[in-house]
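>>> next comes the sequence, and after it the predicted model I'd like to discuss.
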Amino acid sequence: MGLRRQFRKLFGIKRQTIELQPSGWLAENVFCQSPSTPLSEIVHVFDPKYKDPDPINLVHIVNFFSVDGAMNDVQRATLDSMVTAKSDPLAGEGETTLVQVPVHGDEDLIQAHYGMQVATKLERTVLDVGTFRIPRPLPLLFDVLEKGASVAKPGDFVIYTNADICLQPYFYGAVRQLIAGGFDAITINRRTFGDAHGFSHDPLSMGEVGMQHPGFDCFVFSKEVFDQFVRTDSCLGMSGVIQPMLFNLAAHSKRMLMLKNVSLTFHFGDDRPWKTQDFDDYAMHNFTEAADSLTKLAEDVSKRGHLREFCDNHIGIWKLDDDGLLAPDAAQEVAQAHLANNA
């Protein structure tokens, strides 16, 4: 037995594997960062005349929720990181508006002194649009986006992150620089720090390089791009919820950037509570919504080419034919492949 395997066995450490994903041009309008592409050079490559940005207004949406009547430590760490990043000297010029979109009963979850706006509560959950073996009143992603983006003005950029995704202090400044470089849509993959019991910004936790993570939990897009979105009823907290977001961004953005090798966001631990067959009917619901959104987006012939390229080159599971149609059982096949991969 090798030394590293003995070490893992001795301390009960499980081997972590990283899903490798394509890089380079995934479509004519979608560029995916490779491990060898420095973040600091990206804007200069795409815009040789790049200069420090004029003020850019950001509206950052999040859906915090109560656990036993209060915020848990994970979400508290996320909130603290957002407040800290907003006032960081490297945040750049422009307004940064933090928006909490609550479910019913959580309207007072965020205290006013955090300087976060509270949107009107959500009227629906996934239980209003489907029936599931284990009923859970999960929010619908596009309902959250609609509520939060209602405070955005023309010319603003919207950010959405999951409730457990912390920001590095320089996050908003980096986002503003990338926007100034000509990107109207950005996905940012997180780094995984420590374990799920960390929740703190102590020197040891923050000193980690962190592990790459293949999942999507942070999105940036212009208000103009958002206004063109095809909405779905995919629900948060379950597999497949993000697929329609990726399809919308690939369809509507003029220049989309997918960041895979950056330290802009992070998460403590790599817990994935949805990875259980108990919730596979939620996953099937979300992947069906994704298939419907892809088919609707592909009805636009001017966008179909970008979508076909993106689907072929990103993960390669979704396949559009020349007429922009999916196989009838595409959602089921993708859901089964995704669940098997996460087992």
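Received the coordinates, thanks.

>>> from here on, just use CA atoms for contacts and neighbour counts.
Fine.

>>> show me how far stretch 92-104 is from its chain's centre.
16 Å (Cα atoms, centre = their mean, to the nearest Å).

>>> show me where the stretch 1-150 of the chain has its strands.
24-27, 30-32, 58-62, 96-100, 117-118 (DSSP state E, counting those that start in this stretch).

>>> swap in the stretch 151-300 of the chain?
Along the stretch 151-300 of the chain, the stretches classed as strands by DSSP E, counting those that start in this stretch are 157-161, 166-167, 185-188, 191-193, 211-212, 218-222, 256-259, 265-268.

>>> winner for burial among the ones you listed?
Ranked by mean neighbour count, those are led by strand 166-167 with a mean of 27 (mean count of other Cα atoms under 10 Å).

>>> need the strands of the stretch 1-150 of the chain in a markdown table (columns: distance to residue 169).
Output for those, formatted as a markdown table (distance: least, Cα to Cα, whole Å):
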| stretch | distance to residue 169 |
| --- | --- |
| strand 24-27 | 28 |
| strand 30-32 | 24 |
| strand 58-62 | 15 |
| strand 96-100 | 13 |
| strand 117-118 | 20 |
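
>>> of those strands, which is nearest residue 334?
Across the strands of the stretch 1-150 of the chain, residue 334 has its closest neighbour in strand 24-27 (19.4 Å, Cα to Cα).

>>> okay, now the one to match up with it:
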Amino acid sequence: MINLAHIINPVKTGENSDLFVAQPVTFESMIRARQFSKFTDQINLYTTQFEEDTAIIPTCFTQLSHLERSILAVNTELKGKKLPLIHDILEKAYLETDEQYIIYTNVDIALMPHFYDRVIQLIENGHDAIVINRRRIRPDYKGIENLPEMYGELGRSHPGFDCFVFKRDLFDKFQLGSICIGISFLEVTLLHNLSAFAKKPVFILDEHLTFHLGTDVLVPRKKNPYYHHNRKEYFEKIKPQLASKFELKKFPYGNLPWYERAIKWGLNPSLFTRTYLQLEGKNFFQRVKMLLDEIRWRILQR
């Protein structure tokens, strides 16, 4: 029997924040998706949060212990938002729950009613890691009373990654550094960890399983010091520990013909051309070696 622990990190916000509308929608969509599922008893909803954020969390969620540090404690040059570290969030799920699979989504990612049933179906098909891309819908909905309309809007596809499902024991292998959430390179870090360590990852790039209020793809980031922290952390500390484990076939688009793969990889902001070229070269030499080995075996059999 497959059990799921779905963890999010709620935050108390003011009316000027996009999360003021989006977060209650996320809460309600998770509750409804669990109720809708034929596996209701196998799905548990969890949060981990800073102590000051507990008041906004619905009673249907189990609150795990509070987060004790933020990026501000790790990088004292940063001033402003008290953003949690993805390592600390996932560690709460790993240490304080016992389900076989852990799901992490951002708090602005809402679920379609059939979300959990589709995740369990993919796990039953042998996948130990699942990455699901969201749909983008218009941002002018007022709240949870509009959920039926939100469900009905197909919206647009989105190239980024913000929903991650993985087998519990993979967490011990992850290299997450001090990457903070809510900023670019969170998705890069989780995607590349899953590609490195999962045996059979799958990437659901365009199914109607999750959605987000708003149609933006990229937000301004070059002047954002949090962005530069995450970027540096990934390229200088995380990628060097993962690179030797990368295989082209375990990345998005890995099963496409090389010319399609090259185009899609090059256009996706969460993937990097240098990594692609290195893996394509490695893939080419592996194919050549297999061909030469086959020639050797045939000569030996004569």
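Now that the structure is in, tell me what you want to look at. All values derive from a computational prediction rather than experimental measurement.

>>> picking up where we left off before, of all the strands of the stretch 151-300 of the first structure, which one comes closest to residue 312 of the first structure?
Per Cα to Cα, nearest to residue 312 of the first structure of the strands of the stretch 151-300 of the first structure: strand 256-259, 15.6 Å.

>>> how far apart are that closest one and its match in the second structure?
Following the fit onto the second structure, the mean deviation recorded for strand 256-259 of the first structure is 0.5 Å by mean Cα distance after the TM-score superposition for the first structure.

>>> can you list contacts of that strand?
29-33, 183-189, 249-250 (Cα atoms under 8 Å, 6 or more residues apart in numbering).

>>> equivalent analysis for stretch 224-239 of the first structure, please.
125-126, 129, 138-142, 154-155, 184-185, 240-241, 244, 248-249, 252-253, 274-275, 279, 282-283, 285-286, 289-290, 293, 296-297.

>>> quick one on the thing from earlier: closest one to residue 46 of the first structure out of the contacts of strand 256-259 of the first structure, please.
Closest to residue 46 of the first structure out of the contacts of strand 256-259 of the first structure is residue 183 (9.2 Å), distances taken as Cα to Cα.

>>> just to check, that closest one is in contact with residue 222?
No: using Cα atoms under 8 Å as the test, residue 183 of the first structure is too far from residue 222 to be in contact (9.0 Å).

>>> burial check on residue 84 of the second structure, number of neighbours?
By other Cα atoms under 10 Å, 24 other residues sit near residue 84 of the second structure.

>>> how about it, what does it touch?
By Cα under 8 Å, 6+ apart, the contact set of residue 84 of the second structure is 67, 69-71, 180-181.

>>> reformat those as TSV; add neighbour count and distance to residue 295 of the second structure.
Shown next, in TSV, are the contacts of residue 84 of the second structure (neighbours: other Cα atoms under 10 Å; distance: Cα to Cα, whole Å):
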residue	neighbour count	distance to residue 295 of the second structure
67	16	58
69	14	58
70	19	57
71	23	55
180	27	50
181	21	51
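
>>> could I get those residues as a markdown table with distance to residue 147 of the second structure?
Output for the contacts of residue 84 of the second structure, formatted as a markdown table (distance: Cα to Cα, whole Å):
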| residue | distance to residue 147 of the second structure |
| --- | --- |
| 67 | 30 |
| 69 | 34 |
| 70 | 32 |
| 71 | 34 |
| 180 | 29 |
| 181 | 26 |
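
>>> compare those residues with the first structure and list the overlap.
Contacts conserved in the first structure for the contacts of residue 84 of the second structure, using both residues aligned by TM-score structural alignment, their matches' Cα atoms under 8 Å: 67, 69-71, 180-181.

>>> now, which of those residues sits nearest residue 14 of the second structure?
Using Cα to Cα, residue 181 comes nearest to residue 14 of the second structure of these, at 18.8 Å.

>>> the first structure: which residue goes with that closest one?
Aligned counterpart of residue 181 of the second structure in the first structure: residue 236 (TM-score structural alignment).

>>> next: residue 287 of the second structure.
So, by TM-score structural alignment, residue 287 of the second structure is left unmatched.

>>> who's in contact with residue 287 of the second structure?
Per Cα under 8 Å, 6+ apart, neighbours of residue 287 of the second structure: none.

>>> need the longest helix for the second structure.
helix 273-301 (DSSP state H).

>>> turn the contacts of strand 256-259 of the first structure into a markdown table, columns for distance to residue 118 of the first structure.
Compiled in a markdown table, those are given as follows (distance: Cα to Cα, whole Å):
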| residue | distance to residue 118 of the first structure |
| --- | --- |
| 29 | 34 |
| 30 | 33 |
| 31 | 34 |
| 32 | 34 |
| 33 | 34 |
| 183 | 28 |
| 184 | 26 |
| 185 | 25 |
| 186 | 25 |
| 187 | 25 |
| 188 | 25 |
| 189 | 26 |
| 249 | 26 |
| 250 | 30 |
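
>>> if anything else comes up later, I'll come back, but that's it for now.
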